[in-house]
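**Q** Please find the sequence and the predicted model below.
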Amino acid sequence: MPTICIVEDEPKLAALLTDYLKAAGYDTFTIGDGNAAVPAIRERQPDLVVLDLMLPGRDGLDICRELRQQGTLPIVMLTARVEEIDRLLGLELGADDYICKPFSPREVVARIKAVLRRAGNAPAANATQTGALRIDGGAHRAWLDGHELELTPVEFRLLRTLAGAPGQIFSRDQLLDHLYDDHRVVTDRTVDSHVKNLRRKLEAVREGDTIRSIYGVGYRLDL
């Protein structure tokens, strides 16, 4: 039974999510204070974290940043702040999904199922080599020229998609089909933001146009 950690300081909302998740077959535990989140998550090792953005003591973005530095634990962020910059910032820090309040608890359960399905579907032995780029899908790790890349989960899926067909141009819609399987509505700006961050990390290891923008068409990997 997968265990879900709910980091939410609103008791009624945390209880509501707990009820829906337990009804869907998940074990849960809740944390109501930002300062207690990381130590509790380290101790109890949940399969996924539902993380509110606004928390007492320590905000969700800071917690997300620290958790992402330690590994690839799936994270679904919750927030009442709907500005696009916050949405992009949350995803760039490594959140696997981002849900704005108010929301349907059923929607949250569906999103959690989708994130867990993506996290668990990678075969144990699916390492691939594309030139000097090596990707281990089971471990969610990638190396370029022998240097390990520090990628968010979305950046990793983006790189694996592009590396699956080097030189092929992928449209933004095609990339979204590989990055998200829950049919969410996101803007072109979201895709461009992920590409920009991934390109920056690749070019920190190797100079030059690692991901080329093809005007009016999409992106391709040139390594």
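**A** Cool, got the structure.

**Q** can we go C-alpha only for contacts and neighbour counts from here?
**A** Fine.

**Q** Helix, strand, or coil at Arg160?
**A** Secondary structure, DSSP: H, G, I helix; E, B strand; the rest coil: Arg160 is helix.

**Q** can you give me the strands for the chain?
**A** For the chain, the strands defined by DSSP state E cover 3-7, 27-31, 48-52, 75-79, 97-100, 127-130, 133-136, 141-144, 147-148, 211-214, 218-221.

**Q** Tell me the spacing between the closest residue to Ile41 other than its chain neighbours and Val76.
**A** Sequence neighbours aside, Cys5 is the residue nearest to Ile41 in space, at 7.5 Å (criterion: Cα to Cα, 6 or more residues apart in numbering). Applying Cα to Cα, to the nearest Å, the value for Cys5 to Val76 is 10 Å.

**Q** likewise Leu149?
**A** According to Cα to Cα, Leu149 stands 22 Å off from Val76.

**Q** Those two: which is more packed in?
**A** Val76 (23 against 17; other Cα atoms under 10 Å).

**Q** and that one, what does it touch?
**A** For Val76, the contact set (Cα atoms under 8 Å, 6 or more residues apart in numbering) comprises 48-51, 95-99, 112.

**Q** Find the residue at the geometric middle of this protein.
**A** Asp96 (2.4 Å; Cα atoms, centre = their mean).

**Q** want to compare, so here's the second one:
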Amino acid sequence: MTKILMVDDEEVILEVLEAYFEKEGWNIISASNGIDALKRAKEHNPDMIILDLMLPDISGEEVCRLIRKESDIPIIMLTAKSAEEDLINGIVIGADDYVTKPFSPREVVVRVKALLRRTKKPTNHLAFNDRILIIDALKREVLLNGQTLALTPIEYKLLFTMASFPGRVYSRTDLLEKVQDDGVYFEGYERSIDTHIKNLRKKIEDDSRHPEYILTVFGMGYKFGGKPDAPNITF
């Protein structure tokens, strides 16, 4: 059963969303502050977190940052802030989506379903665009039109990270942390990721100036644009 952790200090919002989510058959875990949210995230390992930015103890942004140090769990932020800069900042620190208050509970349900589809656990083999691009996670091998690509460890990790969750936006900080978590360290700032992305595009794209797979999300970072084959399963 899908487990969703809802974090909000407004009891009415928790009750309304809980009623809608239970109709979908989802198991609901609730928290009214940031400390409890972090504790319950570790205890219950939910499939998704609905996180309010305005909490009574620590901010939702800080909760998001702390969770991102430990997990890739999908996060939808609830925010009363609608300024573009605030919303971009939410994505940059690790949120996958956001909903501005006031909102329709049905909208939240739709967004949760969409994000759950996008963030399914990756399989050992990923195939895209009618098997034009294939990633074999067991062999750490990438095939393009049947030909093996000579990727560096960093390029492979960047590609696999983004391709595992197509459509998800990764900031440069996110990608840098993924590379470092793999035991590969390199000097430089977050912008060093741009150089690796540029080199990866030269190897994977027909036209690196008009990429099909590694897409730039201006002001935010990068995302994977390949179309997953359905079903995208082990073969």
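**A** That came in fine, so what should we check first? What you are looking at is a predicted structure, and each value in this text was computed from that prediction instead of being measured.

**Q** Can you calculate the TM-score here?
**A** Comparison of the two superposed chains (TM-score structural alignment, normalised by the length of the first structure) gives a TM-score of 0.67, and 173 aligned residues with a Cα RMSD of 3.2 Å.

**Q** Verify the stated contact: the residue nearest to Ile41 of the first structure with Val49.
**A** Yes: contact between Cys5 of the first structure and Val49 holds when scored by Cα atoms under 8 Å: they sit 4.7 Å apart.

**Q** So for the two, which sits in the more crowded spot?
**A** Val49 (26 against 23).

**Q** Going along the chain, name the helices of the second structure.
**A** 11-23, 34-44, 60-68, 84-92, 105-118, 153-164, 172-181, 192-204 (DSSP state H).

**Q** Which stretch among the ones you listed is buried most, on average?
**A** helix 153-164 (a mean of 20; mean count of other Cα atoms under 10 Å).

**Q** sorry, back to before: generate JSON lines for the helices of the second structure, with distance to Gly219 of the second structure as supplementary columns.
**A** Shown next, in JSON lines, are those (distance: least, Cα to Cα, whole Å):
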{"stretch": "helix 11-23", "distance to Gly219 of the second structure": "31"}
{"stretch": "helix 34-44", "distance to Gly219 of the second structure": "28"}
{"stretch": "helix 60-68", "distance to Gly219 of the second structure": "18"}
{"stretch": "helix 84-92", "distance to Gly219 of the second structure": "7"}
{"stretch": "helix 105-118", "distance to Gly219 of the second structure": "21"}
{"stretch": "helix 153-164", "distance to Gly219 of the second structure": "17"}
{"stretch": "helix 172-181", "distance to Gly219 of the second structure": "10"}
{"stretch": "helix 192-204", "distance to Gly219 of the second structure": "13"}
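
**Q** Return the residues in contact with the residue nearest to Leu14 of the second structure when sequence neighbours are not counted.
**A** Closest residue to Leu14 of the second structure apart from its sequence neighbours, by Cα to Cα, 6+ apart: Asp8 at 6.6 Å. Asp8 of the second structure makes contact with 14, 30-33, 51-52, 54-55, according to Cα under 8 Å, 6+ apart.

**Q** From Val16 of the second structure, how far out is Asp8 of the second structure?
**A** The gap separating Asp8 of the second structure from Val16 of the second structure is 12 Å, by Cα to Cα.

**Q** one step back: still touching in the first structure? Go through the contacts of Asp8 of the second structure.
**A** Retained in the first structure by both residues aligned by TM-score structural alignment, their matches' Cα atoms under 8 Å are the following of those: 14, 30-33, 51-52, 55.

**Q** and of these, the nearest to Lys178 of the second structure?
**A** Nearest to Lys178 of the second structure among those, counting by Cα to Cα, is Leu51 at 22.9 Å.
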